[in-house]
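Novice: need coordinates for the below:
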Amino acid sequence: MSDATFIADHARAAAQSAPDETGWIYEGREWTWAQAWDSIRRTAGALSGEGIGHGDHIAVVDKNNPAILQLVLGASLVGAATAIVNWRLAGDELDYTINDAGAKVLFVGHELLDQVDVIRDRLTTVERIIVMGGDADEFEAWQAAGEPLEQADGSAVDDTVVLMYSSGTTGRPKGVMLTQRNLVAHTESADTGIAYGEGAKMLIAMPMFHVGGTSYAMFGLKNRVPGHIIRDVEPGALAGAMMSGVTHAFLVPAVVAMLLQAGPDAMKLFSGLRGFSYGAAPMPLTILRGAQEHWPDTAFYQVYGLTEFCGVVTMLHDDEHRDLEHPERLLSAGKPIPGVEARVVDPATLQDAAPGEAGELWFRTEQATAGYHGRPEATAELYAEDGWVRTGDIGRIDADGYVYVEDRIKDMIITGGENVYSPEVERVLSEHPDLLEVAIIGVPDPTWGESVKAVVALRPGAEATEAEIIAWAREHLAHYKVPRSIDIVELLPRNPSGKILKRDLRKPYWTEAARQV
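Specialist: Below is the predicted model:
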C-alpha cells in the first residue's frame, strides 16, 4: 500500500522514484513518468488560467488518449471534476450529458468535432471548446502555456474528481460522482494479488468513459507500470500493442469471443500475456475455456463491480480458475477485494439472507460513490443504512465467501461491457408513431454476452416492420443501445396491476443459460 491521499499522488510518486522510466505510450510517442507528471501539473495550471477551480466541472469527449488522464489528474489538483463523456452517444444524448455535468470547458477530439458542432448552440454551460489532436489541435499549446501547479490548498478527500455517466433507470443518464477517497481506495486495492514483475507493460484499451478504462489506467501509476494506450478497441491497434510487448490487459468477454472467432493466429498474438483480467459482463465458459487453452501460461482474473464503486469489488484469482475440486467457482465472481464488505439482503424484508440463499447484493467500501450528480432522490435510493450500497443485482454468497451474481432487480442489460437500461431505450422507442407499447429485454448473445431485444405491439392499423423500427432507433440512440432484434406481438403480458411481465418475456431465451445475466 502507498501513502496516497489524493489520486494525483501516485503520478507524483512515480515521477520522483522513476523519473526517466516510460510511463505512457501512445501512437508512437512516449512520456516518461517525469514528463507525465509535468503534463498533469501544466494541465492544472492551464485549467486555472481558464478560471477553473474548486468545485468546477469540465468535460471531455474523445477516444482514448493520455490527454484524458492529464485532464482528470490535472483537474483534481485544482479541486475540479472531469466528466468523461461517452463519445458514442447520439446528439440529444450528448448535449444532455454535457449540460447535466455543468461543464465550463469542453475538450473535444478532432474526429468528434462535427458531432459537437451540431449541438454547440444547445450547450448552456460551456464557455470554451478546446480541440484535441489532428490538424486543428489546440490542446498541446494550451497545456504547454500552463503554469505547473501542485495540489491546491484546501483540497479534500471528498472532492469529486470524475463524473462517469451511466444509462439512466428513468430514461436519462446519471452522473456518478467519484471522489478522491473513492479513486484512491480503488487504486490501492482492486489489483491486489496481480503480479506485474520486471518488464511489465499494461494495455489500456477499454474506453476511458468507463471505469474499466480510466480506473484501470490508475494501476499503472501506482505500480510504475507503463501503459500502452490505444485509441479504440480495433484489431490493428490491439495487434500493435501486443507486438510491442504488453504483458497485462483488461478486456471485456466480447473482445475475447471475437479473438477466438478470428482463429488461432489472433489468439497466439495474446499468448504472451502474463495476466489477463476480464469483467463488465459474464464470460461464457466455452469462451473462458478457449482462452485458457490458447493462453496456458497466462494468469486469469475475473472481476465484478459497478461504476458506483469506481470498478472492482470482487475478484476471482488465477488459482481459483484452476481449482479442479471446485469447478463451480468459475460461475462465481470471486470474493470481495480488501476493504470491501458484502452481504445478501432479502429485498422485501431487508433482512440478511442465509448463506447460499439469493437476495440483493449490498456492498460497503470507501470506493462507493458520493452519489449521483444533481439527483438526491436517486442517491437516497442507492444507499441503505450504515453506508451499504444497493447494487440492484440478485445473487448469493456461499459458505466459503464466493459471490454469485444471478439476476438483476435493475432493468439493465450488459452488452459487450456497455450498460443499457431498458427504460432509456423504451423512452425513445415509445416515440415511434407506429408503436403502441414497448418492452426492452436482454437476451443471450454468444459474442456480446447479452443483446438488446424489443418486444413491441403496434398501434391499430400500423404496419411497421422490424427493419424499419431498428432503422428508426439508430437515428435516436447510440448504436450499442439499438435493439438487434424485435418481436412484434399483439399484446404484452402484464400482471394484475398492469406491470409488464419482463421475466416472462425473457424466460424462453434464457432457459438453456447457466446464468440469468
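Novice: when you work out contacts or count neighbours from here on, use the C-alpha atoms and nothing else.
Specialist: Will do.
Novice: any idea which helix is longest in this structure?
Specialist: helix 33-49 (DSSP state H).
Novice: please name every helix or strand in contact with it.
Specialist: The elements that helix 33-49 packs onto, with contact taken as 3 or more C-alpha pairs under 8 Å, 6 or more residues apart in numbering; DSSP states H and E, are helix 9-17, strand 22-26, helix 66-77, helix 139-144.
Novice: run through who's touching the third one.
Specialist: For helix 66-77, the surrounding residues in contact (C-alpha atoms under 8 Å, 6 or more residues apart in numbering) are 7-8, 24, 26, 36, 39-45, 47, 60, 62, 81-82, 84, 149-152, 155, 161-162, 208, 214, 229.
Novice: show the buried residues in these.
Specialist: A residue is treated as buried here by neighbour count (16 or more other C-alpha atoms under 10 Å); on that basis the buried members of the contacts of helix 66-77 are 7-8, 24, 26, 36, 39-45, 47, 60, 62, 81-82, 84, 149-151, 155, 161-162, 208, 214, 229.
Novice: rewinding a little: now do the longest helix of the chain against helix 66-77, angle only.
Specialist: Angle, helix 33-49 to helix 66-77, by axes from the mean of the first three to the mean of the last three C-alpha atoms, to 10 degrees: 60 degrees.
Novice: what's the helix or strand following helix 33-49 in contact with?
Specialist: Helices and strands here follow DSSP states H and E; after helix 33-49, the next one along the chain is strand 57-61. Counting by C-alpha under 8 Å, 6+ apart, strand 57-61 makes contact with 68, 80-87, 98, 101-109, 112, all of which sit outside it.
Novice: among those, which lie within helices?
Specialist: When the contacts of strand 57-61 are checked against helices (DSSP H), the matches are Ile68, Ile98, Ala101.
Novice: the first one: neighbour count?
Specialist: This means Ile68. Ile68 has 22 neighbouring residues, counting by other C-alpha atoms under 10 Å.
Novice: what's the answer for Gly374, then?
Specialist: By other C-alpha under 10 Å, the residues close to Gly374 number 14.
Novice: neighbours around Ala262, how many?
Specialist: As a burial measure, Ala262 scores 11 neighbours (other C-alpha under 10 Å).
Novice: which strand or helix spans the residue lying closest to Gly279 once chain neighbours are set aside?
Specialist: What sits nearest to Gly279 in space, not counting adjacent residues and going by C-alpha to C-alpha, 6 or more residues apart in numbering, is Val303, at 5.0 Å. When elements are assigned from DSSP H and E, Val303 belongs to strand 299-306.
Novice: here's the other one to compare against:
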Amino acid sequence: MEGNLASDLADRADAHGWRDRPLFYAGDATISHGEAHAAAARAAGVLRAAGVRRGDRVLLALPDSVPLVAALFGTLRLGAVAVLTGPEQGEKEHAYVLADAEPRVVVCGPELAVRFPSARVLTGEDLADEPASVPPPVPVGPGAPAYVQYTSGTTGKPKGVVHRHGDAEAYFLAMGVGALAMDPSDVVFSLAKACYPYGLGATVLFPMFCGAAAVLWAAQPSVEGAAEQARRHRPTLLFTVPTWYARLVAAPEREAGVRHAFGSLRAAASAGEPLLPTLADRIEQVLGCPVLDGLGSTEVGHTFVSNTVGRRRRGALGVPLDPYEISVRNEAGPGRTARPGEPGVLYVRGPSVMTEYLGKPGQTAEVLTADGWLRTGDLVHVDDDGFVHHHGRVLDQVTVSGRRVSPLEVERILGQHPGLVEVAVVPDATEAGVLHAYAVAMTGADEMALLAEVLDLARTRLPEHKVPATVNFLAELPRTSTGKIRRSALRPTVG
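Specialist: All right, here's what the predicted structure looks like:
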C-alpha cells in the first residue's frame, strides 16, 4: 500500500475491475465495491463540512451497515482517525470512550446521540447526504494513524489501540491469504461485529483487499438469525468465537438445519478464546468443513498465529503467519528464550503491531519493547513442527496447594466430556487453593448425571489439587464484547 488506506483500496478495486462486483449482502440489498467507495467519498464531504480535518478523531458507534463502512473510509479519506466502539455498549462504556478519545465528531444512530453531549453528532443517514463537494483523499503515509479500537478490558479499563493505514494489508496477507487463501469468489460471514478487530478484518477489509464479498448483518447475532443469513447468502468462510460455535452446534435437534444452512462453507475460522478439541470435532461434524483455530489480538489488529487450509493440527493454535515472527520467553530469567516444548510468554513482532495505547505511554511501554516486540500475555509452547500450543493467559494462572495452575489445563480435561458445550474454571473468591468450574451443558442433558460424570472425569484425569470443588451449570458463560470469558464475573459468585 502506498498511503491512504481508503484511496488505496478504491484504486485497487479500479485496477482489478472489481467496482461492479458485490461487496456486501445486506438483507435484500447488494452493494458493489464501487458503490461502497462512492459512499465513503460522499461521507468524507459531509464530515469535512462538519469540521473534520487531518488528525482529528471521529468516533463511530454504528451497527454493521453501509453507513459504518462509509463513515470509516470517509474518515480515513480525510486523514482523520476513526475510533470504533460497539453501538450495543452501555452508557458508561460510551462515556469512557468519549472522554478517552476526545473526538471532533461522533457518528451514531439517533437513539445514541444523547450519550455524546460534548461532541458534534452526525447520524449514518447524514453521511448519505450529497455534500457540497467531495474532497480528494488526503495523502498520508502508511505509518500515519488510521483507526483506534479498544481492548476488551479484562485486565482493567479498556485501552485505545492505535493502528496505521498500512496495518490492514499486513494482517490481510497473514490471515486472508496465508491462512485462508481468499479470492474474489469468497463470501465472508462474521458473527464478530466490524467495530471489533476480528469483525473489521473479516467483514470489511479482507473482502476489499481481494474483491470478495461479505454478509453485512446489523442485528446482534442469534443462532436462528445466523442460520437464516447463511441460507440466504451462502457464505464460504465463517468467522466467529468459540462461544458462538458452541451455540451453533449445541442442540442436536437443530443439527440438520444448521448443517444445511452452512453447507456452502469451505472453512471456519475461530479466535478470541481457546477452542477445545472436543468442540472443534463437533463443529466439523455439524458444519462439514475444517475449523481453523488461531490467536490474534487488538494490539496486532487480527490473527497472527493460525491453523491454515493447508496445514492444521487439532489442539494447536496453528503456526505463525507471515509476515509475523514470534518469540517464546521464559520470564523467570532475564529474557531467556524458551526451549522447544517449554512453555513461556508469547511475544510477537510484525508490521501491524500497534503504535501505542492512546494517551497511555506508561502502559504502552509495559507491553511494547523498543525493538518492536509486543508482549501478549499468553502462555504457549512451540512443538517440534512449529505449531503453537496455548496454556492460557499469564494473569489467569492461580496458586493451588503452593503450585501454579493454568485454568485452561483443567478446562481442557473437563471439556472432553461430550455433554459439555463450554467450561470455565476460576479460583474461589475467598478460599485460597479451591477451584470451581462453570459449564454450559448440551441442550437436554441431565445435569445431575452430568455433574457426577464430569467430576469423575476430573478425578480420573487430574491430580487432586486441580480437581474443581464444584461444577456449576449456567445457560451461558459471561463474555466481553470481543468474546473473551469474563472470569471476574464468575469469581464473586463462588465461595
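Novice: report the TM-score for the pair.
Specialist: The pair, once superposed, lands on a TM-score of 0.77 when counted by TM-score structural alignment, normalised by the length of structure 2; 420 aligned residues with a C-alpha RMSD of 2.9 Å.
Novice: which residues are in contact with the residue nearest to Gly279 of structure 1?
Specialist: Ser277, Tyr278, Gly279, Ala280, Val312, Val313, Thr314, Met315, Leu316, Ala333, Gly334.
Novice: excluding its backbone neighbours, what's nearest the residue nearest the centre of structure 2?
Specialist: By C-alpha atoms, centre = their mean, structure 2 has its centre lying nearest to Tyr198, at 3.2 Å. In this structure, Tyr198 of structure 2 finds its nearest non-sequential neighbour in His302, 5.8 Å apart by C-alpha to C-alpha, 6+ apart.
Novice: do Glu21 of structure 1 as well
Specialist: Leaving aside its sequence neighbours, Glu21 of structure 1 sits nearest to Thr32 (C-alpha to C-alpha, 6+ apart; 5.3 Å).
Novice: so that neighbour touches Pro19, yeah?
Specialist: Yes. Using C-alpha atoms under 8 Å, Thr32 of structure 1 is in contact with Pro19, at 6.4 Å.
Novice: mind checking which helix or strand Ala241 of structure 1 is in?
Specialist: For Ala241 of structure 1, the enclosing helix or strand under DSSP H and E is helix 235-243.
Novice: past that helix, which element shows up next along the chain?
Specialist: The element immediately downstream of helix 235-243 of structure 1 (helix or strand, assigned by DSSP H and E) is strand 248-251.
Novice: so where is that next one in structure 2?
Specialist: Strand 248-251 of structure 1 lines up with residues 237-240 of structure 2 when matched by TM-score structural alignment.
Novice: from the chain's centre, how far out does the matching stretch sit?
Specialist: Computed by C-alpha atoms, centre = their mean, to the nearest Å, the chain-centroid distance of stretch 237-240 of structure 2 equals 11 Å.
Novice: can you list contacts of it?
Specialist: Against stretch 237-240 of structure 2 from outside (C-alpha under 8 Å, 6+ apart): 186-192, 198-199, 202, 265-271.
Novice: can you rerun that using 10 Å?
Specialist: Where contact means C-alpha atoms under 10 Å, 6 or more residues apart in numbering, the residues beyond stretch 237-240 of structure 2 that reach it are 180, 182, 186-193, 198-199, 201-203, 214, 230, 245, 262, 264-272, 289, 291-292, 482-483.
Novice: so Leu361 of structure 1 makes contact with Gln351?
Specialist: No. With contacts defined as C-alpha atoms under 10 Å, Leu361 of structure 1 does not count as touching Gln351, sitting 12.0 Å away.
Novice: okay, these two: which has more neighbours?
Specialist: With other C-alpha under 10 Å as the criterion, Leu361 of structure 1 and Gln351 differ in neighbour count, and Leu361 comes out ahead with 25 against 11.
Novice: name the helix or strand for the more buried one, please.
Specialist: With elements taken from DSSP H and E, the one containing Leu361 of structure 1 is strand 359-365.
Novice: which strands and helices sit next to that strand?
Specialist: Using 3 or more C-alpha pairs under 10 Å, 6 or more residues apart in numbering; DSSP states H and E as the contact criterion, the elements in contact with strand 359-365 of structure 1 are helix 180-189, strand 311-316, strand 340-345, strand 389-397, strand 403-408.
Novice: what range in structure 2 matches that strand?
Specialist: Aligned using TM-score structural alignment, strand 359-365 of structure 1 spans residues 344-350 in structure 2.
Novice: Asp100 of structure 2 contacts Gly359, correct?
Specialist: Yes. Taking contacts as C-alpha under 10 Å, Asp100 of structure 2 lies within contact range of Gly359: 8.0 Å.
Novice: now the common contact residues for the two.
Specialist: Listed as contacting both Asp100 of structure 2 and Gly359 by C-alpha under 10 Å, 6+ apart are Lys159, Gly160.
Novice: for Ser297 of structure 2, see how far away His389 of structure 2 is.
Specialist: Here the criterion is C-alpha to C-alpha, to the nearest Å. By it, His389 of structure 2 lies 16 Å from Ser297 of structure 2.
Novice: can you pull out the strands in the stretch 151-300 of structure 1?
Specialist: Taking DSSP state E, counting those that start in this stretch as the test, the strands found in the stretch 151-300 of structure 1 are 160-166, 174-179, 202-204, 227-229, 248-251, 275-278, 299-306.
Novice: what span of structure 2 is the first one aligned with?
Specialist: On the basis of TM-score structural alignment, strand 160-166 of structure 1 is assigned to residues 145-151 in structure 2.
Novice: might you report the residue contacts of Gly377 of structure 2?
Specialist: With C-alpha under 10 Å, 6+ apart, Gly377 of structure 2 has these contacts: Gly344, Val345, Leu346, Tyr347, Val367, Gly392, Arg393, Val394, Leu395, Asp396.
Novice: how about the third one, what does it touch?
Specialist: The neighbours of Leu346 of structure 2, taking C-alpha under 10 Å, 6+ apart as the test, are 326-330, 338, 373-381, 388, 390, 393-394.
Novice: any idea what sits nearest Tyr245 of structure 2, other than its immediate chain neighbours?
Specialist: Beyond its immediate neighbours in the sequence, the residue positioned closest to Tyr245 of structure 2 (C-alpha to C-alpha, 6+ apart) is Ile283, lying 6.8 Å away.
Novice: map the one you found across to structure 1 for me.
Specialist: With TM-score structural alignment as the matching criterion, the partner of Ile283 of structure 2 in structure 1 is Ala291.
Novice: secondary structure class for the counterpart of Val121 of structure 2 in structure 1?
Specialist: Residue pairing (TM-score structural alignment): Val121 of structure 2 is matched to Ile129 of structure 1. Using DSSP: H, G, I helix; E, B strand; the rest coil, the three-state assignment for Ile129 of structure 1 comes out as strand.
Novice: my read: Ile129 of structure 1 touches Asp121, true?
Specialist: No. Under the criterion of C-alpha under 10 Å, Ile129 of structure 1 is not in contact with Asp121, lying 12.0 Å apart.
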